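Trainee: quick one, what's the 3D model for this:
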Amino acid sequence: MRIGIRGWLMGGITTLWCSLAAAGSAPAHTSWPLVIDNCGHQVTLDRPPERVVTLGQHETELFLALGLDDRMAGTGVWFGPLPERLAARGRDIPRLSDNAPSLEAVAARRPDFVAAQYTYHLGPHGEVATRHQFEELGIATWVSPSDCIGKQVTDTSNSDGARVRPFTMAQILLEIRQLARIFDVPARGEALGRALEERIRKARQQAASLPEKAPLKVVYWFSSPRLQGDAWVAGNMGAPAWINRELHLENVIDSTQEWPTVSWERIAAADPDIIVLADMERRLYPADDIAQKLAFLRADPVTRELRAVRNNHVVIVPAQSLNPSLRMVDALERISQALPDIAPAS
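Mentor: Take a look at the predicted model:
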């Protein structure tokens, strides 16, 4: 593997998946060696990887969706269970850790390719290791383009970095295309991309069928450092912002941070029509528990007076579906299906 540094802010990624097959030709198989720029690194491969460890549930689910479970030697970093459509494929894949596994635990699986959802786990100060550490062991590395395109990632901290341009689904489609090339499964990549775009089209159509009114106001509550304290809610740059654009919803939190901490008094002043809650198996904080989230909303003297709480306009989605991932389409569908019961009649 050879590594080189190039500018990685790959602007202008707006090509939709369907345009890739406009000529009607079959997707081409990979020519070797293959060189792909990935988040500022040039990854050079002489053949498709044979043993993969994934760090992050998005990467795990993406490999399963591409039918690459026979290449998966281990996984780490989980928020919750696999979706039903992928559960059988992923049942026997070793889970190294629910959180971040060690470098030694990953290397013990003898991978030739490690794919991470977040720079946090595989960046300059990676919680698992740096890309250089893996590459010294002869292991190729990969970071999801959704965690570097349009973001400023610093070499001086282990921060995920700040998003400077709004996330778009094009970044996930780009990753599907690139991994399909790396593993020489172009037809599977094309089929997955088309299926996602069809689901997005139907959810968008559902929202467009509602009476034309002012956009419904929404807040997305992921978790909180303290249940009684400020909440981690979605800003205007991450995956929930993409959902809002697709469904013509208005975020009550105007922030360029992906998940700012915001007081419930500030949320109450905006009085959203909809509250979207993240459901997860992780238990780092009390508010990770969906039951505690719901109990708090109904009991706290501020939150129980929110219009969305009084009207029970609360939508629960998997936490992973609020991260840049394939699962965003699950959240898009769930929210779009709830809108007819929430939107005021014409």
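
Trainee: every contact and neighbour count from this point should use C-alpha atoms.
Mentor: Will do.

Trainee: for the spatially most central residue of the chain, helix, strand, or coil?
Mentor: Using C-alpha atoms, centre = their mean, the residue of the chain that lies closest to the mean C-alpha position is residue 324, 2.2 Å off. The three-state label given to residue 324 by DSSP: H, G, I helix; E, B strand; the rest coil is coil.

Trainee: second input sequence below; structure requested for side-by-side comparison:
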Amino acid sequence: MRQSKFISLMLVALSLGPAPYVYSQCYYPVSNSTPEKVISLNQFATENMLLLDLEDHLIGTAYPDDSYEPSLLPKLAGIPELATRWPSKEQVVLAQPDFIYAGFPSAFSAAALGEQSQWHQWGIGTLIGASYCNPVKGRLQLEDIWTEITEVAELFARQSQLQRLKAERMQQLAQLRKVKPYRVLHIDMADAIARSAGGWSGADLLIRLAGGQNITANLHQRWVNLSWERVMEENPEVITIAVSQESTPDKAIELLTTHPALKGIDAVVNRRFVAIPFTETMVSPRLTQGVQRLNQALVEFQNKEQQ
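Mentor: Alright, predicted model coming up:
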């Protein structure tokens, strides 16, 4: 029965025809109307919707990376979470959305929902967030965290909510403390090698805004893999560790403190580790909270040195 219903829904959607026009590399509408029934994929995409008071448009979410921003939890209540990672095509079609908003292009890979063009043929518009759909061209600046959510605000006519959000977050950043420019390594995952953030990543921007120096700033990529010998040579003073479904700080800290090549590096000797939710390293307004978190930790490290 479920399979026949799935096929029936696809046939109905097919009758709507493909998208009439493609506006950009990342946004594919199938009508001129504002989307009413949206499924968001990836936590920062969901948070962007909620920050703009668009919870009434959300009929489902998927792929939370860590804990949602606490202030958004009341808005999230009652919205179905379709999957902890990618939902199946059947789950999405049965929810009957008119729009899918994904944070990462991998949402429309063969391993996830398949190509965007298929969904357009079924009458469902799609958006891959500009932060990761567009090719990276250099080091990010503060204004880049607003690019994607600005597109969403324009799509749903939420410019006033966006302006209030920007004013609030910029005021918070204005209160950051000046700190010693610690040399920082960000680790996304740690095992045989360190998966780290390159100089063109959200984590690099986070580190700079917090007052630190990213030791991989000269690597012109979003993500880089480093050998532990390279980490030893760079001798970071602080190590930030992403917290997500895929990794925990406890596991990374255990590796860092027991690895023979790492026992002598400054961050390990002085136990300067900072756990940062993965979503706070994304190129979105949530990054401002990661900046505040790291800045506070750097202030504490500095005060301890001065005692």
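
Trainee: list the TM-score for the superposed pair.
Mentor: TM-score for the superposed chains, counting by TM-score structural alignment, normalised by the length of the second structure: 0.86, backed by 286 aligned residues with a C-alpha RMSD of 2.2 Å.

Trainee: contact partners for the residue nearest to the centre of the first structure?
Mentor: Residues near residue 324 of the first structure by C-alpha atoms under 8 Å, 6 or more residues apart in numbering: 58, 146, 167, 172, 238, 239.

Trainee: list just the nearest of these to residue 274 of the first structure.
Mentor: Closest approach between the contacts of residue 324 of the first structure and residue 274 of the first structure, by C-alpha to C-alpha: residue 239, at 16.7 Å.

Trainee: nearest to residue 337 of the first structure, of the contacts of residue 324 of the first structure?
Mentor: For the contacts of residue 324 of the first structure, the nearest to residue 337 of the first structure is residue 239 (18.1 Å; C-alpha to C-alpha).

Trainee: need the counterpart of the residue nearest to the centre of the first structure in the second structure.
Mentor: Matched to the second structure by TM-score structural alignment, residue 324 of the first structure sits across from residue 283.

Trainee: what about that match, distance to residue 174 of the second structure?
Mentor: Distance, residue 283 of the second structure to residue 174 of the second structure, using C-alpha to C-alpha, to the nearest Å: 19 Å.

Trainee: got it, and residue 305 of the second structure?
Mentor: Counting by C-alpha to C-alpha, the gap from residue 305 of the second structure to residue 174 of the second structure is 25 Å.

Trainee: swap in residue 120 of the second structure?
Mentor: 43 Å.

Trainee: neighbour count winner among those two?
Mentor: Set residue 120 of the second structure next to residue 174 and count neighbours by other C-alpha atoms under 10 Å: residue 120 wins out with 23 against 8.

Trainee: wait, isn't that one in contact with residue 30?
Mentor: Yes. Taking contacts as C-alpha atoms under 8 Å, residue 120 of the second structure lies within contact range of residue 30: 6.5 Å.

Trainee: hmm, back to that, nearest to residue 260 of the first structure among the contacts of residue 324 of the first structure?
Mentor: The closest of the contacts of residue 324 of the first structure to residue 260 of the first structure turns out to be residue 238 (C-alpha to C-alpha; 11.2 Å).

Trainee: which residues touch the aligned residue in the second structure for that closest one?
Mentor: By TM-score structural alignment, residue 238 of the first structure lines up with residue 201 in the second structure. Applying C-alpha under 8 Å, 6+ apart to residue 201 of the second structure gives the contacts 139, 140, 221, 222, 223.

Trainee: tabulate those (CSV), appending neighbour count.
Mentor: What follows is the contacts of residue 201 of the second structure, written out as CSV (neighbours: other C-alpha atoms under 10 Å):
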residue, neighbour count
139, 18
140, 18
221, 17
222, 18
223, 19
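
Trainee: follow-up on the earlier one: give me the distance between the match of residue 238 of the first structure and residue 221 of the second structure.
Mentor: 7 Å.

Trainee: ok, residue 106 of the second structure next?
Mentor: For residue 106 of the second structure relative to residue 221 of the second structure (C-alpha to C-alpha), the value is 18 Å.

Trainee: then residue 149 of the second structure?
Mentor: 23 Å.

Trainee: now residue 306 of the second structure
Mentor: For residue 306 of the second structure, the distance to residue 221 of the second structure - C-alpha to C-alpha - is 36 Å.

Trainee: now which residue in the second structure aligns to residue 116 of the first structure?
Mentor: Checking TM-score structural alignment: residue 116 of the first structure goes with residue 102.

Trainee: surely its match touches residue 125?
Mentor: No. Assessed by C-alpha under 8 Å, residue 102 of the second structure is found out of contact with residue 125, at 11.2 Å.

Trainee: those two - which one has more neighbours?
Mentor: residue 102 (28 against 24).

Trainee: aligned to residue 134 of the first structure, what sits in the second structure?
Mentor: So, by TM-score structural alignment, residue 134 of the first structure is matched to residue 119.

Trainee: so its match, which of the three states?
Mentor: Applying three-state DSSP: residue 119 of the second structure is helix.

Trainee: which residues touch it?
Mentor: Residues in contact with residue 119 of the second structure (C-alpha under 8 Å, 6+ apart) are 125, 126.

Trainee: next, count neighbours for residue 5 of the second structure.
Mentor: 13.

Trainee: related to what we said a few turns ago, and the contacts of residue 201 of the second structure, which two are furthest apart?
Mentor: 140 and 223 (13.6 Å).

Trainee: flag every buried residue along stretch 196-210 of the first structure.
Mentor: 196, 197, 200, 203, 204, 206, 207 (16 or more other C-alpha atoms under 10 Å).

Trainee: right, and residue 151 of the first structure touches residue 162 too?
Mentor: Yes. Counting by C-alpha under 8 Å, residue 151 of the first structure touches residue 162, with 5.4 Å between them.

Trainee: more neighbours: the two, which one.
Mentor: Taking neighbours as other C-alpha under 10 Å, residue 151 of the first structure and residue 162 compare with residue 151 leading, 20 against 17.

Trainee: apart from its chain neighbours, what residue comes closest to that one?
Mentor: Excluding its sequence neighbours, the residue lying closest to residue 151 of the first structure (C-alpha to C-alpha, 6 or more residues apart in numbering) is residue 163, at 4.1 Å.

Trainee: neighbours around that neighbour, how many?
Mentor: Residue 163 of the first structure: 20 neighbours (other C-alpha under 10 Å).

Trainee: any idea how far it is from residue 312 of the first structure?
Mentor: 32 Å.

Trainee: also residue 125 of the first structure?
Mentor: In terms of C-alpha to C-alpha, residue 125 of the first structure sits 43 Å off from residue 312 of the first structure.
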